[in-house]
Structure formats: structure tokens, C-alpha cells
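Visitor: this one's sequence-less:
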């Protein structure tokens, strides 16, 4: 390929996870274990990546026939860099976002973005991308700045209790946690609060209200339209993961279940 618009990066180049510097803002760096390229921004510029070293700018998975000869392209359009999948295998981005063949291109944010292509025998081929910021430099170090806490979500007391029961497997750090069913959750809540008259319908209503509230605040993956059919437990799984990752729900919340802890443990094992 013609590299006149870019500068080659050697295979021994440091991982782009450590960052990259350039004199021109929005310069992109692309790197695999075989080397890479850095390109300044200009409308229409492209970086091809894939297995066929002779036909791409960055060779990826050259010994793995599962990887397409031209697996994808990174291109500059409308003032920013985008990535498109042109191969047969999906490309995995952070957050388990899968980019499939001929799917709509995704924009790249400033900073580091790793792309993965899963080849034969479970091999993972990594393409590292880094887009420099507005001043073309790395973000400054902030060693002594106060730690910025995660955004937590406000829950009513009955919502917190219902979600703690629903998502207790996540708080117990099980290997492959799944939410309890509405019926299981209602039964356990009724054991904890027999005077409240919990029902499966009441649990579903409260949890759905929390999902809708967080979705309006911009949390992804909480509506049927986003995840598609069949939905199964996906919406509740995404909700509980958000609540746990944001530290809205934490393992000490399990203390709320002490009254019926033995019963809850037995129910989980069934």
C-alpha cells in the first residue's frame, strides 16, 4: 500500500495504551503486533487493516485465515475518524460492542480504542487505535487531584430492597450471575416484609420504573428497542450491572436481607 500520507510505526513500538503524541490534533495512530502507521487528519484519508500485508496499511492476523484479507477500514470524514468492518468476522470494541460487516460506521473518540478480531482456535487479534486530542498531546497527569467518584443513582428505599433481592447473585460475586425471576423476587420480599404484600407484578413495576428513569438519563441497554427480541433477562441484567458498576448497589446492601438470609440462600441453590 502507498504510505505517502503516513509514517510507519515499527513492530517494537510501545503499546498505544500508553498514549501517543503528535503536533497536529486528531492525528491517528494504528498499531498491531506487526507494526502500524500514524496519519494526520484530512478528509477522505483511510487506513486499511487485515490479513493481506500487501493490500493493507496495518497487517492483522496474517497467519490466521479466519481474519479477512481486508478486515476493516479507518477513515476520516466530517472532521473525525470512523471505523467500518469490511471483513467476515465481527470486530469487537470496548464495552463488548460488536461491529458487523457493512454495519454503519462508528466514530472514534479522542484517546485509546482497542479493536479485537477473534480468529481460529480462540485467538484474539488486537488492533490498537489512538486519536490525539485537541492540542495533539496526551492528557496531563493528575496525580494529586481528588478522585472523581462514579455517578450513583438515587433509589427509593423499596426500590433498593427490591433490586438488592433481584440482583443478589451479582452482589454475592457469583461467577455467572443472573437476575432472579419476578416470582422469586416477590416471594423473598414477602418473606422479608410480609406486611407489604409484595407480588411479582409489583416487583416488575418498580424495577421497570427504575430502568426507564436511568434510560432517560442516558444509560444504554435498558429498553426493548435497544436490545431487540427476544429480551429474556437482558434488560434486568444490564440494569443490575449498571447499578453495581456505579456503586449504587454494593455488597453491604445484602445486610438488608438478613431476616431471611437462610431462605434466600436456599432459593438460590434450587
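Guide: Right, received. Where do you want to start? None of the values given here were measured: they were computed from a predicted structure.

Visitor: Going by C-alpha atoms from here, please, whenever you check contacts or count neighbours.
Guide: Fine.

Visitor: which residues sit against stretch 49-58?
Guide: Stretch 49-58 is contacted by residues 1, 3, 30-32, 34-37, 47-48, 59-65, 67-73 when judged by Cα atoms under 8 Å, 6 or more residues apart in numbering.

Visitor: With stretch 14-32 instead?
Guide: 9, 11, 36-41, 58-60, 80-81, 110-112, 126-138.

Visitor: Would you list the buried entries among these?
Guide: Buried by 16 or more other Cα atoms under 10 Å: 9, 36-41, 58-60, 80-81, 110-112, 126-133, 136-138, out of those.

Visitor: residue ranges of the helices in the stretch 101-250 of the chain, please?
Guide: 157-166, 168-171, 182-192, 200-216, 224-227, 234-245 (DSSP state H, counting those that start in this stretch).

Visitor: Ok, which of these comes nearest residue 85?
Guide: helix 224-227 (20.8 Å; Cα to Cα).

Visitor: elements contacting that closest one?
Guide: On a contact count with 3 or more Cα pairs under 8 Å, 6 or more residues apart in numbering; DSSP states H and E, helix 224-227 meets helix 234-245.

Visitor: Counting by contacts, list what the helix it packs on packs against.
Guide: Against helix 234-245 (3+ Cα pairs under 8 Å, 6+ apart) you get helix 168-171, helix 224-227.

Visitor: Below is an additional structure, to be compared with the one above:
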């Protein structure tokens, strides 16, 4: 199914359908925007190409002057009630702290705004903003005159901070391909750091689950199975660590000092 609405250049989006439909997708770059209704099979493509290109068209242009950006670099498809993003280009796509490669993998998008980043070897950063309309069908209004909101920090107990620092040490070290370390490895490291606490995988999992559920009740999306389509894999832990490290400074590099503690 083709995109049903498109605008060129920066500026405010037009009012009316499909922009304001609940579940609709809006894709925005500095070059323009496109939207598609939440219909099975609907798709939006973004990249260096243009809509009228006969070979590899892109519904939204990004990186028009950068040959490192593929003409079709990303694809969004609506299926079974979700919008899925996949990488169809040559460079990786970073979405929500997750690195998406052109290997057929796709990630589901939550309601609200998701920023996508494509970084070239020369250090250029190209941003694509994805917006999935929530149930009210309302696009976020401009907030030109509003004061900047202060950053939020989630409170963590010393025990929770220790477990999550061990589990998320790759994120704290700014590894560009960060993933939670293996649960067995994390439990072993915890046992070495704090042998008096008799750590094991089950005890560690209970601590992580308690934090996930607490933040989920506070409105953080993607921390419980009901938020995500199957298969989930390690997305629950990834989303939790992304929330605590990337989106909020609840865990910082200074927390890595605990890994040097001999206990």
C-alpha cells in the first residue's frame, strides 16, 4: 500500500487524515514528511531517493547530499497492529539505543516519538523522526513558549544499582553495539563482587523484574511482555537499560566503579 499523504520541506504538518488517525505513522526529516494510515501492509520508505525515482524511490528524503546514505535506507511496514522498522540500507540504523542492521531484522515501534539516527563514517548524523499516533489520534502540539522540562532520574536502591550496573556495563562504557551481558555471566560477576549475598541468576532476575514492573507502572513503555509482540528475546532488559542509561541519567559511568570493588 502506498503512502497516502506527503509534504516537502520543514514546517507544520497539514491537519486531517491520515496525520491525525489513531495508530497512523508520521515520518519526518528536515526535507519533509509523509504519513500512512494503520492499514495492514501499509509502508513508508526513507532514504536519499525521492518519491518520483523509478528505481529506488523514497517517500521521505534524508541525506540528499550524502552518498553514504542509501536511496532506500529504511522501511516501515504495518502488520498485525504494529509498525515495524527494518534497515534496507548499507549503514546501520540506531533506534532507541538499538543498532539495526540490514539483515532482515525489524523492530516494533511504540506509540509516540522515536528518533532514528544514521551515522556515516565521516561523522555526519542524519536524523529521522518517527511518530506513531496514540489512541487519541492527536499529534504533539508545538511547545515554543514553554520552559524546558528538567531531566528525570529514577530512584534505585543500592542493590538494584549494583545488579543493573553489572547487567548494563556495555551501555555504560558507550559500546555502540551494547547489549545486556548474559544472565549467567552477570550472576557470576555479582557473586564475585558480593559473595556474602549468595547471588545467582534467579535472585538477580527478581531484582531486575521488580525495577521493570515499577517503571512500567509509572508509564515507561516496553518493560513488560504485554507491551511487545513476540518474539521478545532480550528486549525487556534492553529497554530497561536504555531507559535508565540513555533516556535518563539514572545510571552513569561513575557507577562502573563498583565493578572494581573487590568486596
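Guide: Cool, the structure landed. Keep in mind that what you see is a predicted model, and the values were worked out from it rather than measured.

Visitor: what's the TM between chain one and chain two?
Guide: For this chain pair, the superposition-based TM-score is 0.57 by TM-score structural alignment, normalised by the length of structure 2; 201 aligned residues with a Cα RMSD of 4.8 Å.

Visitor: Go through the helices and strands packed on helix 234-245 of structure 1 and pick out the most buried.
Guide: helix 168-171 (a mean of 21; mean count of other Cα atoms under 10 Å).

Visitor: which other helices and strands contact it?
Guide: Right, helix 168-171 of structure 1 is packed against helix 234-245 by 3+ Cα pairs under 8 Å, 6+ apart.

Visitor: Return the set of buried residues in the helix it packs on.
Guide: 234, 235, 236, 237, 238, 239, 240, 241, 242, 243, 244.

Visitor: Show me what the helix or strand following that helix is in contact with.
Guide: Downstream of helix 234-245 of structure 1, the first helix or strand assigned by DSSP states H and E is helix 261-269. The contact list for helix 261-269 of structure 1 (Cα under 8 Å, 6+ apart) reads 184, 188.

Visitor: Next up, identify which helix or strand residue 237 of structure 2 is on.
Guide: helix 235-241.

Visitor: residue ranges of the strands in structure 2, please?
Guide: 5-8, 25-29, 32-36, 43-47, 60-61, 74-79, 82-87, 93-95, 98-100, 106-108, 112-119, 125-132 (DSSP state E).

Visitor: Comparing those, which comes out most buried?
Guide: A comparison of the strands of structure 2 by mean neighbour count, using mean count of other Cα under 10 Å, puts strand 60-61 on top with a mean of 28.

Visitor: how big is the offset of that one relative to structure 1?
Guide: Once fitted to structure 1, strand 60-61 of structure 2 is off its aligned match by 1.1 Å on average (mean Cα distance after the TM-score superposition for structure 1).

Visitor: Next up, the contacts around the counterpart of residue 80 of structure 1 in structure 2.
Guide: Residue correspondence to structure 2 (TM-score structural alignment): residue 80 of structure 1 is matched to residue 82. By Cα under 8 Å, 6+ apart, residue 82 of structure 2 lies in contact with 108, 109.

Visitor: and what of the one 3 residues further on?
Guide: For residue 85 of structure 2, the set of contacting residues under the criterion of Cα under 8 Å, 6+ apart consists of 74, 75, 76, 77, 106, 107, 108, 109.

Visitor: Just put those in a markdown table and tack on distance to residue 19 of structure 2.
Guide: Output for the contacts of residue 85 of structure 2, formatted as a markdown table (distance: Cα to Cα, whole Å):
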| residue | distance to residue 19 of structure 2 |
| --- | --- |
| 74 | 20 |
| 75 | 18 |
| 76 | 16 |
| 77 | 16 |
| 106 | 23 |
| 107 | 22 |
| 108 | 19 |
| 109 | 17 |
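
Visitor: Count the residues that sit near the closest residue to residue 120 of structure 1 other than its chain neighbours.
Guide: Nearest residue to residue 120 of structure 1 in three dimensions, chain neighbours excluded: residue 66, at 5.9 Å (Cα to Cα, 6 or more residues apart in numbering). Residue 66 of structure 1 has 18 neighbours, counted by other Cα atoms under 10 Å.

Visitor: Residue 66 of structure 1 maps to what in structure 2?
Guide: Match for residue 66 of structure 1 (TM-score structural alignment): residue 68.

Visitor: who wins for proximity to residue 90 of structure 1 among the helices and strands packed on helix 234-245 of structure 1?
Guide: Of all these, it is helix 224-227 that lies closest to residue 90 of structure 1, at 17.6 Å by Cα to Cα.

Visitor: and the gap between the residue nearest the centre of structure 2 and residue 166 of structure 2?
Guide: The residue lying closest to the centre of structure 2 (Cα atoms, centre = their mean) is residue 96, at 2.1 Å. Distance, residue 96 of structure 2 to residue 166 of structure 2, by Cα to Cα, to the nearest Å: 21 Å.

Visitor: re the thing from before, contact partners for the residue nearest to residue 120 of structure 1?
Guide: Taking Cα under 8 Å, 6+ apart, we find residue 66 of structure 1 in contact with 89, 119, 120.

Visitor: which one in structure 2 is aligned with the first one?
Guide: With TM-score structural alignment defining the correspondence, residue 89 of structure 1 maps onto residue 91 in structure 2.

Visitor: So residue 161 of structure 2 versus residue 136 of structure 2, what's the distance?
Guide: 36 Å.

Visitor: Stretch 72-85 of structure 1: end-to-end distance?
Guide: OK, stretch 72-85 of structure 1 end separation, Cα to Cα: 4 Å.

Visitor: If you could redo that for stretch 18-32 of structure 2, that was the one I meant.
Guide: Using Cα to Cα, one end of stretch 18-32 of structure 2 lies 16 Å from the other.

Visitor: Which residue is the nearest non-sequential neighbour of residue 115 of structure 2?
Guide: That would be residue 129: by Cα to Cα, 6+ apart, it lies 4.7 Å from residue 115 of structure 2.
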